[in-house]
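Predicted model and sequence follow; I will ask about them next.
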Amino acid sequence: MNSNQYGNLLRALEVERDCRTLLLTPTLETLDTPLSGLSSGHLTKPICRDSLYDELLALIHGIRTGHREDTPVSIPERNQVKAPRILAVDDNEANLKLVMTLLQDCKINAEGASSGFEALTKARKKPFDLVFMDLQMPGMDGVEATARIRDLDSDTHYTPIIALTAHALADEQERLSQQGFDGYMPKPISSRQLNELVREYTGYDCKASGTSFKISEIRDTGRILRPSNRRIQQDCMSIGESIQLAAGKADLAEELFSMLLEQLHSDAPKIQALWDEGNHEELLECIHKLHGATRYCGVPELRAAANRFETALKCKAADREILKDQLTCAIDRLQNWSEQTDWQSLFREQQRQPEAY
């Protein structure tokens, strides 16, 4: 069958027959096709038993488990390697804040930059031991900033640069290497991967700094389930997931959620205006930033809606307007929830009970 036939089959199963489907693909490349937006679940081959079990449990019973995550361990020994100088670059304020918080918790001398120009300015003033570079930024993007930082390298100093990317596509690793990157880290940021990359490129062990934290790895392949025709719609907000994504820090989770609400206040009318103008290029940039912000908050419905609409815009899918309307509804639901709920108290209650996470 061709892609259109597969799409019709998935649509018939998911919508007409209210049957969950699990998409199995060799790579994550289908995240950029309409097929991934139609299926309820998505796994990449080779299939691991635990991943398959978790996905089936979610599809059949609506239960998301976290047993695949290892228990974080704090190592009491002192770190023998001097804390490195690390630069984090991201134009999304929430993304940058989370990375900076995790690095600072490791007793690392970290600096942040919100644009490629700012990153280059900081790199010219002093060398860094490692750089985390977002790829998509207005003005000077991550690729150009990396190329210019490479020009600053000398025989006595080389700056490892790690790309921060939303999709870890199969062919993207080679392309990033050709563009001057030493590695990549997929969003949302995983504390385990962050620790491993810092240790690999600087020799500094974050765990040995005495800090014990963990961010659950939530990927778009584990998207929120499409509400069943026979079941009530799922909640639009999860306090627990927000805290997990903020490294178990309730105060940071509250601040990131507040930043998202502030962003939605300006994004909601902007999305509709750009759509009405037919300015899909600027609309895609707006949705990409919104999707990035949702990755660090417990807003599964909005995250999934933003992901589907972003994918549809990239592929110029025929159902873009439907997906745009779904995103608008998800924004409205979250804003209504925030107005009708004392969510600050919910976060602060969890802050007084950190052992729950």
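Cool, got the structure. Predicted model, so just to flag it, every value in this text is computed and none were measured. Numbering: from 1, shown residues only.

From here on, just use CA atoms for contacts and neighbour counts.
Noted.

and the gap between the residue nearest to residue 320 when sequence neighbours are not counted and residue 201?
Distances taken as Cα to Cα, 6 or more residues apart in numbering place residue 312 nearest to residue 320, at 5.6 Å, with adjacent residues excluded. Per Cα to Cα, to the nearest Å, residue 312 is found 37 Å from residue 201.

ditto for residue 104
For residue 104, the distance to residue 201 equals 17 Å [Cα to Cα].

With neighbour numbers in mind, choose between these two.
Counted by other Cα atoms under 10 Å, residue 104 and residue 201 do not tie: residue 201 has more neighbours, with 17 against 14.

Would you check that residue 123 makes contact with residue 150?
No. In this structure, residue 123 is not within contact of residue 150 by Cα atoms under 8 Å, at 10.0 Å.

Can you point out the buried residues in the helix or strand encompassing residue 122?
In this structure, residue 122 sits in helix 116-125 according to DSSP states H and E. Neighbour-count burial for helix 116-125 flags 116-117, 119-120, 122-123 (criterion: 16 or more other Cα atoms under 10 Å).

And the helix or strand encompassing residue 243, what does it pack against?
Assigned by DSSP H and E, residue 243 belongs to helix 239-245. Packing contacts for helix 239-245, counted by 3 or more Cα pairs under 8 Å, 6 or more residues apart in numbering; DSSP states H and E, involve helix 250-277.

for comparison:
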Amino acid sequence: GTDDYPTKPIEEPVLKQVLVHWNPNTCTESIGKVAPSYVDEPASEVPATAENTQPDVIIDWQAALKQSANKEDLAKDMLRMLIDFIPEVEEVVDHALEQDDYSREELIHVIHKLHGSSSYCGVPRLKSLCATLEHALRSGASIEEIEPEMFELQDEMIKVTTTAKLYLEQ
């Protein structure tokens, strides 16, 4: 067994380190510790809010490239998959806002999936909004209580979809 694991988002150097560490045929002197790129960020129990991210950055292409190991085609594919998923999220958010008895669990599931997707695409405000919403919902907030953030999420998804065209058409 092992008690070692890489956390999401998985970074290639960290994954290699874990694999080398647990391979019995590896010389232990050659293993160096690699910290994930996000280790320098201060840890916080409460996720970053949309207000404390850069307000003018819709897509941080350098962050997207970093997540894709500087492979532009992969970064574009990841962004395209995010854009393809957004209509499904919009539909769920619309239903959640319109129906008083909409399933919080379904909303949490979709927001969690969008949060994960946005982690790989260099969309800091969208990622932050998802983190805020997911945290609030998992903490017991009602859909009515997070309505303003849901409207922000709708606006941000439109901005990301519109801005993504500039990167995907290149």
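The structure has been received and is ready for your questions. Here the structure is a predicted model, which means the values were calculated and not measured.

TM between them?
After superposition, the two chains reach a TM-score (TM-score structural alignment, normalised by the length of structure 2) of 0.76; 154 aligned residues with a Cα RMSD of 2.9 Å.

Nearest residue to the middle of structure 2?
residue 119 (2.5 Å; Cα atoms, centre = their mean).

Tell me which residues touch the residue mapped onto it from structure 1, please.
The equivalent of residue 119 of structure 2 in structure 1 is residue 295 (alignment by TM-score structural alignment). Going by Cα atoms under 8 Å, 6 or more residues apart in numbering, residue 295 of structure 1 touches 187-188, 218, 303.

of the buried residues of helix 116-125 of structure 1, closest to residue 333 of structure 1?
residue 116 (34.7 Å; Cα to Cα).

Just give me the match in structure 2 for that closest one.
Checking TM-score structural alignment: residue 116 of structure 1 goes with nothing.

same question, residue 329 of structure 1
Pairing criterion TM-score structural alignment: the partner of residue 329 of structure 1 within structure 2 is identified as residue 155.

so which strand or helix has its match?
Using DSSP H and E, residue 155 of structure 2 falls in helix 147-168.

Please enumerate the strands of structure 1.
22-25, 41-44, 85-89, 109-113, 130-134, 161-165, 183-186 (DSSP state E).

closest one to residue 59 of structure 1 among those?
strand 41-44 (7.4 Å).

equivalent range in structure 2 for the closest one?
Counting by TM-score structural alignment, strand 41-44 of structure 1 sits on no residues of structure 2.

and the gap between the residue lying closest to residue 271 of structure 1 once chain neighbours are set aside and residue 241 of structure 1?
Counting by Cα to Cα, 6+ apart, residue 271 of structure 1 lies nearest to residue 283, which is 6.4 Å off, once chain neighbours are set aside. The gap separating residue 283 of structure 1 from residue 241 of structure 1 is 28 Å, by Cα to Cα.

so who does residue 115 of structure 2 touch?
Residue 115 of structure 2 neighbours (Cα under 8 Å, 6+ apart): 126-127, 130-131.

So which of the residues you listed is the closest to residue 95 of structure 2?
residue 130 (17.1 Å).

Now do the contacts for the equivalent of the closest one over in structure 1.
Taking TM-score structural alignment, residue 130 of structure 2 has residue 306 as its aligned residue in structure 1. For residue 306 of structure 1, the contact set (Cα under 8 Å, 6+ apart) comprises 287-288, 290-291, 327.

and if you look at residue 22 of structure 2?
residue 2.

separation between the residue in structure 1 that it lines up against and residue 182 of structure 1?
With TM-score structural alignment as the matching criterion, the partner of residue 22 of structure 2 in structure 1 is residue 201. As judged by Cα to Cα, residue 201 of structure 1 and residue 182 of structure 1 stand 9 Å apart.

Need the overlap of contacts for those two.
residue 160.

was I right about residue 94 of structure 1 contacting residue 259?
Yes. Because the distance of 6.9 Å satisfies Cα under 8 Å, residue 94 of structure 1 is recorded as touching residue 259.

Please say which of those two ends up with more neighbours.
residue 94 (23 against 15).

show me what contacts that one?
Residue 94 of structure 1 touches 256, 259-260, 293, 296, counting by Cα under 8 Å, 6+ apart.
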